[in-house]
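A.B. asks: Here is a sequence together with a model predicted from it:
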Amino acid sequence: MSRNPYDLPSLKMLKSFECAARCGSIKDAATELFVTPGAVSHQVKALEQELGVQLFTRRHRAIELTPEGWMLKDALSRGFFDMSRAIKSVQLRADPNSVTIGATTAVSSLWLTPRISKFWRDHGEITINQQVRDRPFTRPVSLDLIIEYRVSTPDEPHDVLFNDVLLPLCSPGFNHSPEPQLNNLAAMPLIHLDAKETNWTSWRNWFDSLQYDGDLSTRHRVNNYTIALQLAKDGQGVVLGWQRLVAPLLDAGELVVLGRYKSAAPGRFYLIHSGDENTVQTALVREWLLRNLN
């Protein structure tokens, strides 16, 4: 007798495998699923034993999908996407005035949330849910709208929100020379961002764009831009700032520009659509955001 009508392994096994396959890493899958790497590895091995096939070729600190793994990963990704869209449709029937927007922690707190507050002054009947994460959003896009910084143009329907400028920022009380040269700036305690998303410009990228290839100091290494900004506000060092994104902190005097050096960010901030403009409410939110960029 079948274990269930569809004769499937446990959803926990399938979800763990799909996440690891999509991320290309057991560790990153564990972060996304809020479990330990050992738990993900255990579920994947249990799935392999149940199916009687090897889904990953395991190498030092890396995993590669076998042909059978690719086949299962593609099927699961399509299936989870279809389930996500179906659930969203059910939720939309229950709350037709709901719109969901995805963004990083920094974009949410510094740019999006203040605008949502203003939006609600005129459209308080619309519920806006935010899905905040500091990892790339899965594809195909299942949310109504996503705000992403991209170096390359998105394949999905999109609008350009804004370009930005990168420059050093520090707290007003940070002890520094008012107009440091690049070599002096490089020797200051720099706050480095080690983000999973490689689109973000690093201190090394920024100095390279200004033709400086000397050594760089390190004060802190963090994996979240909001934490990096907080360390700078606390006087712990110099952070690489996105001038337009962090404008609220500059306007409030919590951070100040350090010196005269700056460079244009290589990418843009995009507003990505789900592709079907599924509700009048989504279209309204999108159009409002585009009209209220400043």
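C.D. replies: Thanks, I have the structure now. Numbers count the residues shown, from 1 in each chain.

A.B. asks: only C-alpha atoms for contact and neighbour calcs from this point on.
C.D. replies: Fine.

A.B. asks: Could you count how many residues lie near Gly241?
C.D. replies: Counted with other Cα atoms under 10 Å, the burial measure for Gly241 works out to 23 neighbours.

A.B. asks: The strand or helix carrying it: how far from the chain's middle?
C.D. replies: Counting by DSSP states H and E, the element that carries Gly241 is strand 238-242. Averaging C-alpha positions (Cα atoms, centre = their mean, to the nearest Å) puts strand 238-242 18 Å from its chain's average.

A.B. asks: Would you tell me what the next helix or strand after it is?
C.D. replies: Next along from strand 238-242, by DSSP H and E: helix 247-251.

A.B. asks: Now do the helices in the stretch 1-150 of the chain.
C.D. replies: 11-23, 26-33, 37-51, 67-94, 105-107, 113-122 (DSSP state H, counting those that start in this stretch).

A.B. asks: Among those helices, single out whichever gets nearest to Asp164.
C.D. replies: Closest to Asp164 of those, according to Cα to Cα: helix 105-107, at 12.8 Å.

A.B. asks: ok, back up a step: for the strand holding Gly241, which outside residues touch it?
C.D. replies: The contact list for strand 238-242 (Cα atoms under 8 Å, 6 or more residues apart in numbering) reads 164-170, 188-192, 202-203, 228-229, 232.

A.B. asks: Presented hereafter is structure B, for comparison with structure A:
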Amino acid sequence: MPRPLPSLNALLAFEAAARLGSVSKAAVELHVTHGAVSRHIRSLEEELGLALFQRQGRGLALTPAGQRLRDTSTAAFAQLRDTVESLRPEAGHTPFVLGCPVSLLARWMIPRLERLMADLPDLDLHLRPQEAPFDDALGGLDAAVLAGEAPWPASWHVRPLLRERIGPVVSPEFAKARRLIGRPPEVILELPLLHTQSRPRVWSSWAQAIGMVPAQLSMAQGYPHLYHLIEAAVAGRGLAMAPEPLVADDLASGRLVAPWGFVDSSAQWVLATPSRMPAERSEALARWLKTEFNRHAE
């Protein structure tokens, strides 16, 4: 006689892969290997006697049976998680895991961590660096702070913190830095413009915002991440396009200068939390982040 329910681990693996649309992302969320998720899904399909996924190009697509099981299992697990969370007597004091892009973590969050701990002593904050884009489930996170544009995933609750402002920055030690002071921004056409692979269009966006023709710009050395880009600017390698919060401390200390200031971009800094999480759990952190992000803009 077949079991009333398949293995819970198999159902968890299937639900995560179906919700995230990826076996790899499911493995990261569940803290297991890619192979373990694949084996659980395969055993579930064998027990049910039908296919739940089918190959579609390089990815996976749910079969009609898979869609039905995904809808039911996602709702059931969400309800189960919410109930368990509400039963924990110390739910308000469990670690709060905040995901941050590596550049924000290194250049903005860590320098302010002591003040954050002093202002929010009851928040047991665990910071998690993130290089890849955040997934729709914010897997393994209680919240994420990031810069981006709407539309946001429907599974997120998003609190705006600050309109993103961007501008060219350069080290005062850069050989040609003195030529920039008091001159129009068109002078950058003569200078090496550093760029990052993570935001390839940011120079073009800035040029359009100030009335320049983006096609006139000539890119120099590229860097894989924003953190490396800003460090290259500090080292005097050329001009970098940077978000204002990430260079605010360098501007204040004189390590960098912003010859033409900053302009609004189309992005916003936001705090995103899973929609299923009670809003009050992240409310204090959201207020603190908004205050800190706006501090340099005053």
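C.D. replies: Good, I have the coordinates. Owing to the predicted nature of the structure, the values given are computational and were not obtained by experimental measurement.

A.B. asks: Could you get me the TM-score between them?
C.D. replies: The TM-score (TM-score structural alignment, normalised by the length of the first structure) is 0.69; 280 aligned residues with a Cα RMSD of 4.2 Å.

A.B. asks: Which members of the contacts of strand 238-242 of the first structure are positioned in helices?
C.D. replies: Using DSSP state H, the members of these that fall within helices are 203, 228-229, 232.

A.B. asks: of all the residues you listed, which comes closest to Ala46 of the first structure?
C.D. replies: Ala228 (39.2 Å).

A.B. asks: How far does stretch 270-284 of the second structure stretch from one end to the other?
C.D. replies: Terminal residues of stretch 270-284 of the second structure are spaced 14 Å apart (Cα to Cα, to the nearest Å).

A.B. asks: Over to stretch 269-285 of the first structure?
C.D. replies: 17 Å.

A.B. asks: What residues of it count as buried?
C.D. replies: 269-274, 281-283, 285 (16 or more other Cα atoms under 10 Å).

A.B. asks: State the pair within those residues that is farthest apart.
C.D. replies: Phe269 and Gln281 (22.0 Å).

A.B. asks: Spatially, which residue comes closest to Met219 of the second structure, not counting chain neighbours?
C.D. replies: Distance criterion Cα to Cα, 6 or more residues apart in numbering; nearest residue to Met219 of the second structure, sequence neighbours excluded, is Leu193 at 5.1 Å.

A.B. asks: how far does stretch 36-47 of the second structure sit from the chain's center?
C.D. replies: 31 Å.

A.B. asks: In that stretch, which residues are buried?
C.D. replies: 37-38, 40-42, 44-45.

A.B. asks: ok, back up a step: which of the ones in helices among the contacts of strand 238-242 of the first structure sits closest to Pro96 of the first structure?
C.D. replies: Leu229 (36.9 Å).

A.B. asks: what sits against that closest one?
C.D. replies: Leu229 of the first structure neighbours (Cα under 8 Å, 6+ apart): Val239.

A.B. asks: swap the cut-off to 6 Å and go again
C.D. replies: For Leu229 of the first structure, the contact set (Cα atoms under 6 Å, 6 or more residues apart in numbering) is empty.

A.B. asks: how far away is it from Val246 of the first structure?
C.D. replies: Leu229 of the first structure is 9 Å from Val246 of the first structure, by Cα to Cα.

A.B. asks: ok, back up a step: report how many residues lie close to the residue nearest to Met219 of the second structure.
C.D. replies: Neighbours around Leu193 of the second structure, by other Cα under 10 Å: 22.

A.B. asks: who touches it in this structure?
C.D. replies: Contacts of Leu193 of the second structure by Cα under 6 Å, 6+ apart are 219-220, 239.

A.B. asks: quick one, strands of the stretch 101-250 of the first structure?
C.D. replies: 127-132, 145-150, 158-162, 165-170, 190-193, 220-222, 238-242 (DSSP state E, counting those that start in this stretch).

A.B. asks: Quick one: list the elements packing against the second one.
C.D. replies: By that I understand strand 145-150 of the first structure. Secondary-structure packing of strand 145-150 of the first structure (3 or more Cα pairs under 6 Å, 6 or more residues apart in numbering; DSSP states H and E): strand 98-103, strand 268-273.

A.B. asks: can I get those strands in JSON lines with distance to Phe34 of the first structure?
C.D. replies: Output for these, formatted as JSON lines (distance: least, Cα to Cα, whole Å):
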{"stretch": "strand 98-103", "distance to Phe34 of the first structure": "19"}
{"stretch": "strand 268-273", "distance to Phe34 of the first structure": "26"}
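
A.B. asks: Endpoints of stretch 58-70 of the first structure, how far apart?
C.D. replies: Stretch 58-70 of the first structure: ends 14 Å apart by Cα to Cα.

A.B. asks: equivalent range in the second structure for that stretch?
C.D. replies: In the comparison with the second structure, stretch 58-70 of the first structure aligns to the range 55-67 (TM-score structural alignment).

A.B. asks: what's in contact with that stretch?
C.D. replies: By Cα under 6 Å, 6+ apart, stretch 55-67 of the second structure touches 52-54.

A.B. asks: Kindly recompute the last result at 7 Å.
C.D. replies: The contact list for stretch 55-67 of the second structure, computed with Cα atoms under 7 Å, 6 or more residues apart in numbering, reads 21, 51-54.
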